[in-house]
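Enquirer: whatever this is, show me its structure:
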Amino acid sequence: MQIYLENHLSTEDNETTAETISFWQAVLFWLKLGFISFGGPAGQISVMHQELVEQKKWISEKRFMHALNYCMLLPGPEAQQLATYIGWLMHKTKGGLIAGILFVLPSLFILIALSWVYIKFGHVPVIAGLFYGIKPAVTAIVFHATYRIGSKSLKNKFLWFIAALAFIAIFIFNIPFPIIVLLAALTGYLSSKKYPELFSHQTHSASHQSYGKAVIDDDTPIPEHAKFKWSRLAQIIIIAAILWSVPLISLFYIFGWHHTYTQMAWFFTKAALLTFGGAYAVLPYVYQGAVNYYHWLSPTQMIDGLALGESTPGPLIMVVAFVGFIGAYSHQVLGESQFIAGVFGAVIVTWFTFIFSFLFILAGGPIIESTHNQIKFTAPLTAITAAVVGVILNLALFFAYHVLWPKGFAGSFDYIAALITILAMLALFKFNQSVLRVIALSALTGLIIQMLF
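Expert: Below is the predicted model:
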């Protein structure tokens, strides 16, 4: 099936010239993207830009960046939402669903397999050595993420102040992440009324480089399906509500409210609505709930899960699949069928984490386009992003503590882990090495150390 996208209308003969993008051609691309989308959001967005804007010319630079700006204002993984948005723009709702699902599906299968290997063979010397080297690398990666997000979002002293307050709130007073988000949003909204200049910077700006005429070009009219209609909005919201509530009610009816599966569904519903600023923003909340409150996995396992998430394709937030698998497997929620329990747990948390990403794009795309540059909408999100920097710094310090003092401050300091952390930070900060390369070299270092000692 093909979609015809009008490029221009001749006023002399009223004939429409159309370009075509095959639906199945798009499906093959989204499938390929799901297997090559390494490098976190920045790497994934770069791959999409290179393929869709520069090479295939399916969408223009301006329209691509316009879509990216929308996704940056939404909770959820922006790279996955960008793929969903472009797929939706090209081939309506089915195109958005295919693009978004295929962006996630390969990493889900890969993480289920790796989670099983981890839980079954994690104590084997070779596997243990690999993870010994990876953990310090993950610590360095989170510090680097703090710097990267902070350098882009903390554009003035006021935003630095919000970041500092957020760090103090979670590090010293252990205030829950959702409350920090709400306070930051309220601060941004109220401050913007008197000092709008504090929130006037743009997250992304489109370059003026031209790669030739695109199928969806700068002057291509908005497709009919992308225009706002109350009836369409209501229909999408109702369908999404059914897709969210029916599985949750079913889990409650079958297992009860306090069962692990039901609590996972409810917890990751809340997590999905708080992921302003990307995966690193929601990781502290996932840690607070999965490690401290529910005890689905240990702090060390959380670090290992993040390492697996960093080294597999797909959005980094897919680390939740690891959390779901390990939590359900370890708690034996289905008795002796531990592997089946783990798979079911991974699928549950993935479903409830990503369903809202599709809702925000399919229902909110036309709305967000009309409100994108209004300060009353952007200021709260700018303040939230600033607060996220402080929260991620807290997460980095948490990782550093568990990696460098594996037995607590009363135990010995791990000098070898500290050295690996420093080398990984040098590779990231000074030499701009990719996350995958840093993880691979750190894993190899850990394996060598394991063999020697």
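Enquirer: C-alpha only now, for contacts and for neighbours.
Expert: Noted.
Enquirer: which parts of the stretch 301-450 of the chain are helices?
Expert: Shown for the stretch 301-450 of the chain, the helices assigned by DSSP state H, counting those that start in this stretch span residues 319-330, 338-371, 375-404, 415-429, 435-452.
Enquirer: which other helices and strands does the first one contact?
Expert: Using 3 or more Cα pairs under 8 Å, 6 or more residues apart in numbering; DSSP states H and E as the contact test, the elements touching helix 319-330 are helix 78-121, helix 260-272, helix 299-310, helix 338-371.
Enquirer: which one, of these, ends up nearest to Gly188?
Expert: Gly188 lies closest to helix 338-371 among the helices and strands packed on helix 319-330, at 16.4 Å (Cα to Cα).
Enquirer: export the helices and strands packed on helix 319-330 to TSV and tack on mean neighbour count and distance to Gln332?
Expert: Listed next are the helices and strands packed on helix 319-330 as TSV, based on neighbours: other Cα atoms under 10 Å; distance: least, Cα to Cα, whole Å:
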stretch	mean neighbour count	distance to Gln332
helix 78-121	22	13
helix 260-272	22	10
helix 299-310	22	17
helix 338-371	21	6
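Enquirer: let's see this one next to it:
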Amino acid sequence: MNDAPGTPRYTLWQMVMYMLRLGALGFGGPVALVGYMLRDLVEDRQWITQDDYKEGLALAQLAPGPLAAQLGIYLGYVHYRIRGATLAGIAFVLPSFLMVVALGWAYTRFGGLSWMQAVFYGVGAAVIGIIAISAKKLTEKSIRKDKLLWAIYLLLVVVTVTTESEVAWLFIASGILVWFLRAPPQWLKKGNLNAAALAQATMPSMTAGWLGTIDVSLLAQIALFFGKAGTFVFGSGLAIVPFLYGGVVQQHHWLNDKQFVDAVAVAMITPGPVVITVGFIGYLIAGLAGATVAALATFIPCYLFTIIPAPYFKKYGKLPAVTAFVDGITAAAIGAITGSVIVLARRSIVDLPTALIALAVVAMLWRFRKLQEPIVIAAAALAGLALYPLMHS
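Expert: Reported below is the predicted structural model:
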């Protein structure tokens, strides 16, 4: 291949096939998925530069929507622009969408998935090991020995663990702090900034109020609700879960509590983005049409929030001010990702067997760098099926 500067070292088809494989075999949720992209595309294959990866991660954290999907879309955009972003995004989401639709069909046909608790018992613990290793690699690669970035990183770890949520404004504040300290601007248009901040703060509530007054058919209601979820929820895929619960269970009464918990479990035991749980929920509400509408409504906003600002990130990303801003947001993002590992561990590691599974996964992935995660997940699922009945008899 041509390795000249600016020329991609891969074809668009190769990127699409990689995203298709990641969507079909990438377990562990957003933390692990962004780690896989760093390992595979930046370190091993060297298709994407470290700077392009950092820009994509920063943009994904700044914009609302699912983190891993937005990063995948941006990496598709880097060399192949709109066509690459579109095909990479579709390839990343499609495999897990088909899986959750199939599980939705089985769920409705056979009256629930009783085996899911046992599988998730083992898989949930293994996922903690996978994402812990991913968070370690992200930290080493992006924070390095920079004291300012370490301070931001540790602050976000503490905030995420304490609040059990991702505080979006801290990402922006971190970027501004590093920008002001390392490449201070000559002047600031305070009036414009205040107006922009006011618009950002009021838009979600105004739009939500307007959408809430419309009386439309079921599919249109699904499109409006999941469109709001994709437009106004920041953070990793798990950040959307409380929003979905409030609307799907409490507001619209489309699902009961047990069905919703099963939907989240389906997202965790299937590969690809956690947000794909919207496909399972949509299927339970209105069949295949509901699944399709829910998935499209959730992912189209995150696609637009990625490709619209992407040209400006590419054009101005090397300016000192922008580089400092991106460094600050990246440190905050990785701190939040690391904190989420601890939050998830509290929920998934519930006894000695799950703790041993998580530690065993960490040890294996540390020792055997080329070990494929799907093999680890399959082994953990079998362990869960064997151990869960013994621990809950």
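Enquirer: so what's the gap between stretch 329-346 of structure 1 and the chain middle?
Expert: Per Cα atoms, centre = their mean, to the nearest Å, the displacement of stretch 329-346 of structure 1 from the mean C-alpha position of its chain is 25 Å.
Enquirer: ok, residues contacting that stretch?
Expert: Residues external to stretch 329-346 of structure 1 that are found in contact with it (Cα atoms under 8 Å, 6 or more residues apart in numbering): 108, 112, 116, 260-261, 264, 296, 320-328.
Enquirer: please name the nearest non-neighbouring residue to Tyr80 of structure 2.
Expert: With sequence-adjacent residues excluded and distances taken as Cα to Cα, 6 or more residues apart in numbering, Tyr80 of structure 2 is closest to Leu12, at 6.9 Å.
Enquirer: cool, and Lys193 of structure 1?
Expert: Sequence neighbours aside, Lys376 is the residue nearest to Lys193 of structure 1 in space, at 7.9 Å (criterion: Cα to Cα, 6+ apart).
Enquirer: which ones are touching that neighbour?
Expert: Tyr189, Ser192, Lys193.
Enquirer: quick one: map it onto structure 2.
Expert: Under the alignment (TM-score structural alignment), Lys376 of structure 1 pairs with Ala321 of structure 2.
Enquirer: distance of its match from Pro311 of structure 2?
Expert: With distances taken as Cα to Cα, to the nearest Å, Ala321 of structure 2 is found 17 Å from Pro311 of structure 2.
Enquirer: tally of neighbours for the residue nearest to Tyr80 of structure 2?
Expert: Neighbour count for Leu12 of structure 2, taken as other Cα atoms under 10 Å: 18.
Enquirer: that one and Arg83 of structure 2: what is the separation?
Expert: Distance, Leu12 of structure 2 to Arg83 of structure 2, by Cα to Cα: 9 Å.
Enquirer: in structure 2, which of the contacts of Lys376 of structure 1 still touch?
Expert: With both residues aligned by TM-score structural alignment, their matches' Cα atoms under 8 Å, the contacts of these that structure 2 also has are Tyr189, Ser192, Lys193.
Enquirer: from the chain's centre, how far out is the strand or helix carrying Ala197 of structure 2? Work that out for me.
Expert: Element membership for Ala197 of structure 2 (DSSP states H and E) is helix 190-212. Its chain's C-alpha centre and that of helix 190-212 of structure 2 lie 25 Å apart, by Cα atoms, centre = their mean.
Enquirer: does anything pack onto it? Which helices or strands?
Expert: Using 3+ Cα pairs under 8 Å, 6+ apart as the test, helix 190-212 of structure 2 ends up in contact with helix 218-232.
Enquirer: angle of the helix it packs on against helix 277-307?
Expert: Between helix 218-232 of structure 2 and helix 277-307, the angle comes out at 50 degrees (axes from the mean of the first three to the mean of the last three Cα atoms, to 10 degrees).
Enquirer: which of the residues in the helix or strand just after helix 218-232 of structure 2 are buried?
Expert: Where DSSP H and E defines the elements, the next helix or strand beyond helix 218-232 of structure 2 is helix 240-244. Neighbour counts over helix 240-244 of structure 2 (16 or more other Cα atoms under 10 Å) mark Ile240, Val241, Phe243, Leu244 as buried.
Enquirer: stretch 176-189 of structure 1 too?
Expert: Result for stretch 176-189 of structure 1 [16+ other Cα under 10 Å]: buried residues Phe177, Pro178, Ile180, Val181, Leu183, Ala184, Ala185, Leu186, Thr187, Gly188, Tyr189.
Enquirer: I am finished for the moment; much appreciated.
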